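A.B. asks: Sequence and computational prediction follow.
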Amino acid sequence: MTTANRHYVLAAGGTGGHLLPAFALATELERRGHHVALITDERGAEIPGKPDFLPAHVLPAGRFRKNPLHWFKGLSAVLEGRRMAMRLFESFQPSAVVGFGGYPSLPALLGATSADIPCVIHEQNAVLGRVNRLLSGRVQAIATAYPDIERLKPRHQEKVHLVGNPVRAGVLTLRDEPFPAFGEDGVLRVLVTGGSQGARILSEVVPDGLAMLPPALRQRLQVTQQCRPEDLDAVRARYRNHQIPAELATYFEDMAARLADAHLFIGRAGASTIAELTAVGRPAILIPLPIATDDHQAANTREMVKAGGARMIRQERFTGKELAKQIMALADDPQGLANAAHAAWNCGRPKAVQDLADLVESFGGADLMDVIRVGGNNERGASQGAPAGQGAAREASK
């Protein structure tokens, strides 16, 4: 698709969940010859991974908490951010503004709609976020990561384009690699993570749950687990007492390599985690964060669980006994684990960033494209499926 050079503004909240997809889109748009700018808050401007070519503009955003006494302050910040965004638009003249959710995206999108600049919002989760929900009636397109999105009004369904969540290039290169060999006598490699700092509930439950597996399987375990710094010694002692080999750290720089080697993932159900598991094809036991807004992590698991690529355990039911039960359901035989891996792989949308860029490029040029619109015979997006024969080849490789 050949287009003239254009300008685009991306607006995202100050967390990695909002910003990493924005960084991926910025990189793809820049590769296509466009100029891109970022609007975020102070936290977002410091998030690692921002491309060097991408200028970040920090705008006041405001937050609307439960206490009405704070609403006036939040509204004042939003209005000031909107004014600043409109001044930026006057000089930068974007063809479109793309919002990725989070309060810092609100002023930019309000400014864009006031200036009659086309807007796209991208929703990373299976529940439409608060800011995206507020703006869904005012934007031209809604890009989603899942075919079923909660909190989306039926009258806005015609705006929806299923694209998926962009995935890091280092992870995406693993998509065509076969699932690691796992025989009846082979090592079962388990990867456990709970976000950037690990999750305490995983540190407390996973070692004891793995110890409850039948001896023939327990003796073949090799665990890699991310923990909070204050939990490291206690978790290490638990694995040592259970005689289970485990490598523990607060952060793994080579997470893509760890994922490549893993036979089974245990962890939270954030949007980026699900996108990477399905891009690579790794079976998982997912424990949604119970305090996630609108319970969106539980909703994120729905597609993968329905396909047979994952099991979901609510945190209040997450015990060692239940974990061992679910591991056995997935890994009772090597072919069962391989089938679950393939089911996860089938949920992947590896062309998410290209499809999102195509959608964004449709503004300021040709009429809005329909090729990746949800519906018809392909709910997964036009360019998301494997080429002819690839699925069969993937199955055969297992």
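C.D. replies: Good, I have the coordinates.
A.B. asks: make it CA atoms for all contacts and neighbour counts henceforth
C.D. replies: Fine.
A.B. asks: In which helix or strand does His122 reside?
C.D. replies: Using DSSP states H and E, the secondary-structure element containing His122 is strand 119-123.
A.B. asks: Distance from the chain centre to the helix or strand following that strand, please.
C.D. replies: Of the helices and strands lying after strand 119-123 in sequence (DSSP H and E), the nearest is helix 130-135. Mean C-alpha position of helix 130-135 versus that of the full chain (C-alpha atoms, centre = their mean, to the nearest Å) differs by 18 Å.
A.B. asks: Can you spell out which helices and strands pack onto helix 130-135?
C.D. replies: Other helices and strands packing on helix 130-135, by 3 or more C-alpha pairs under 8 Å, 6 or more residues apart in numbering; DSSP states H and E, are helix 105-114.
A.B. asks: Take this one as well and set it beside the first:
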Amino acid sequence: MVPAAALAQELTRRGHRVALVSDARGVRFPGLFEGVQTHVLPAGRFQVKRPQGWASAVREMWRGRAMARELYRTFRPAAVVGFGGYPALPALLAAFADKIPTAVHEQNAVLGRVNRLVAGKVHAIATSYAETQRLPARLAGKTHLVGNPVREAVLALRARPYPLLEEDGIFRVLVTGGSQGASVLSKVVPDGLAMLPPNFRRRLQVTHQARIEDIDAARAQYAEHHIAAELATYLPDMPEQLAWAHLVIGRAGASTIAELTAAGRPAILVPLPSATDDHQTANAREMTAAGGARTIAQGAFTAVELAKQMQKLGLDPEALENAAGRAKSVGRPTAVSDLADLVESLDAPLARLPVATRQPREAFA
């Protein structure tokens, strides 16, 4: 939802009218689509382990498609852009039926199931990584590397220097498992930080986003180890937290990687092993290969291993700042404008007009 919201903001800035089409799950993210026309349509969920529910999912998907076609008769979109996931499918199927130009954006380094399903029919495929697994070579002609759009507040961090890290100064650690938190981080990180040398441990200042069911236990662990830590289930000021962080410990979701590389923050990444097609491991490869992150498989993510990696990074300020620069080197700061350009190119007459003379057109995200 974050890259979709970033695109909506950019297209609106360019004078276009944008609407969001999703199912009930997609509209629950606070603050992302303020002022954007929103339509909630049914979208079935196809769960591999529950084939008995597929018939019902197909019916819901088809009902959502019919509702989207009815919506298009009044909204008359110039383009429909899908961001993966089953909530995007009814709107895309309706666009195919009504011969409306379409594009999909893939946030991960592995083409997702829904994007794989529609890749052959859409007019353009936007990718976030130079290498995207499960993307057929025959579709290279309509594939465009744009990157993963991030919020403007995160992109603005790119112009700010890496926070000063003095030898005896505060060392700020940001721990985040993404929008849903991550139990393994709450269990391992406090004990791992406790294994650091006393002079390093005393310098730590931790901000930790945790699941509601884990937060009390994690808070008690930090207190037991005398580590200064603030814990919350949600961090509304994530860009500011990222701005002051010397090191981030987190998952390797698409938005997390995009924000780390946009801002230029070194990280210890623990990919979610149950992610579809193991896409988080694939997401982490580019940043890790560049030297901006260290990746630890969840099975190997122990307190001892975390302490070892922390010492390798944290005890040498110069190496840490170098890692920050390497993280930034693989960021794609023009992702949202490049994606907006691609969407506008689907409606060629509109794309040829100067911005000042363009008539507002409509698009679905």
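C.D. replies: That came through fine. All of these numbers come straight from a predicted model, not from anything done at the bench.
A.B. asks: that older thread, which part of structure 2 lines up with the strand holding His122 of structure 1?
C.D. replies: Alignment of strand 119-123 of structure 1 against structure 2: residues 102-106, by TM-score structural alignment.
A.B. asks: Look at Asn148 of structure 2 and give its secondary structure.
C.D. replies: Put simply, Asn148 of structure 2 is coil when judged by DSSP: H, G, I helix; E, B strand; the rest coil.
A.B. asks: Please report how far the aligned residue in structure 1 for it lies from Ser136 of structure 1.
C.D. replies: Under the alignment (TM-score structural alignment), Asn148 of structure 2 pairs with Asn165 in structure 1. Asn165 of structure 1 sits at a distance of 18 Å from Ser136 of structure 1 (criterion: C-alpha to C-alpha, to the nearest Å).
A.B. asks: Check structure 1 for its longest helix and report it.
C.D. replies: helix 71-92 (DSSP state H).
A.B. asks: what's the spacing between it and its chain's center?
C.D. replies: 28 Å.
A.B. asks: before we move on, what about stretch 332-343 of structure 2?
C.D. replies: Centroid separation between stretch 332-343 of structure 2 and its chain, computed with C-alpha atoms, centre = their mean, is 15 Å.
A.B. asks: whereabouts in structure 1 does it align?
C.D. replies: Counting by TM-score structural alignment, stretch 332-343 of structure 2 falls onto residues 349-360 of structure 1.
A.B. asks: just to revisit the earlier point, ok, residues contacting the strand holding His122 of structure 1?
C.D. replies: Outside strand 119-123 of structure 1, the residues that touch it by C-alpha atoms under 8 Å, 6 or more residues apart in numbering are 96-101, 109, 112-113, 129, 132, 136, 139-145, 360.
A.B. asks: List the buried residues of that strand.
C.D. replies: Residues of strand 119-123 of structure 1 classed as buried by neighbour count (16 or more other C-alpha atoms under 10 Å): Cys119, Val120, Ile121, His122, Glu123.
A.B. asks: tilt between it and helix 105-114?
C.D. replies: Here the directions of strand 119-123 of structure 1 and helix 105-114 differ by 150 degrees (axes from the mean of the first three to the mean of the last three C-alpha atoms, to 10 degrees).
A.B. asks: Mean distance between strand 119-123 of structure 1 and structure 2 after superposition?
C.D. replies: Per the superposition on structure 2, strand 119-123 of structure 1 and its aligned residues are separated by 0.4 Å on average (mean C-alpha distance after the TM-score superposition for structure 1).
A.B. asks: Same check on stretch 73-90 of structure 1?
C.D. replies: When structure 2 is superposed, stretch 73-90 of structure 1 averages 1.7 Å from its matched positions, counting by mean C-alpha distance after the TM-score superposition for structure 1.
A.B. asks: show me where structure 2 has strands.
C.D. replies: In structure 2, the strands defined using DSSP state E lie at 17-22, 37-40, 79-82, 102-106, 124-127, 143-145, 171-176, 204-209, 228-232, 247-250, 267-269, 293-295, 362-364.
A.B. asks: Could you tell me where the fifth one falls in structure 1?
C.D. replies: Right, strand 124-127 of structure 2. The aligned range for strand 124-127 of structure 2 is 141-144, by TM-score structural alignment.
A.B. asks: what sits up against that stretch?
C.D. replies: Applying C-alpha under 8 Å, 6+ apart, the external contacts of stretch 141-144 of structure 1 come out as 119-125, 136, 159-165, 356.
A.B. asks: dump the residue contacts of the residue nearest in space to the middle of structure 1.
C.D. replies: Nearest to the geometric centre of structure 1 sits Ser272, at 2.1 Å (C-alpha atoms, centre = their mean). By C-alpha under 8 Å, 6+ apart, Ser272 of structure 1 lies in contact with Gly17, Gln124, Asn165, Val167.
A.B. asks: hmm, 10 Å instead?
C.D. replies: Residues near Ser272 of structure 1 by C-alpha atoms under 10 Å, 6 or more residues apart in numbering: Gly16, Gly17, His18, Leu20, Pro21, Gln124, Asn125, Asn165, Pro166, Val167, Arg168.
A.B. asks: After alignment, which residue of structure 2 pairs with the fifth one?
C.D. replies: Alignment note: Pro21 of structure 1 maps to Pro3 in structure 2; criterion TM-score structural alignment.
A.B. asks: Same check on Glu230 of structure 1?
C.D. replies: By TM-score structural alignment, Glu230 of structure 1 lines up with Glu213.
A.B. asks: With His156 of structure 1 as the reference, measure out to the residue nearest to the centre of structure 1.
C.D. replies: Taking C-alpha to C-alpha, one finds Ser272 of structure 1 at 25 Å from His156 of structure 1.
A.B. asks: same deal with Ser91 of structure 1?
C.D. replies: In terms of C-alpha to C-alpha, Ser91 of structure 1 sits 31 Å off from His156 of structure 1.
A.B. asks: who has more neighbours, the two?
C.D. replies: Neighbours per residue, other C-alpha atoms under 10 Å: of Ser91 of structure 1 and His156, the larger number sits with His156, 15 against 8.
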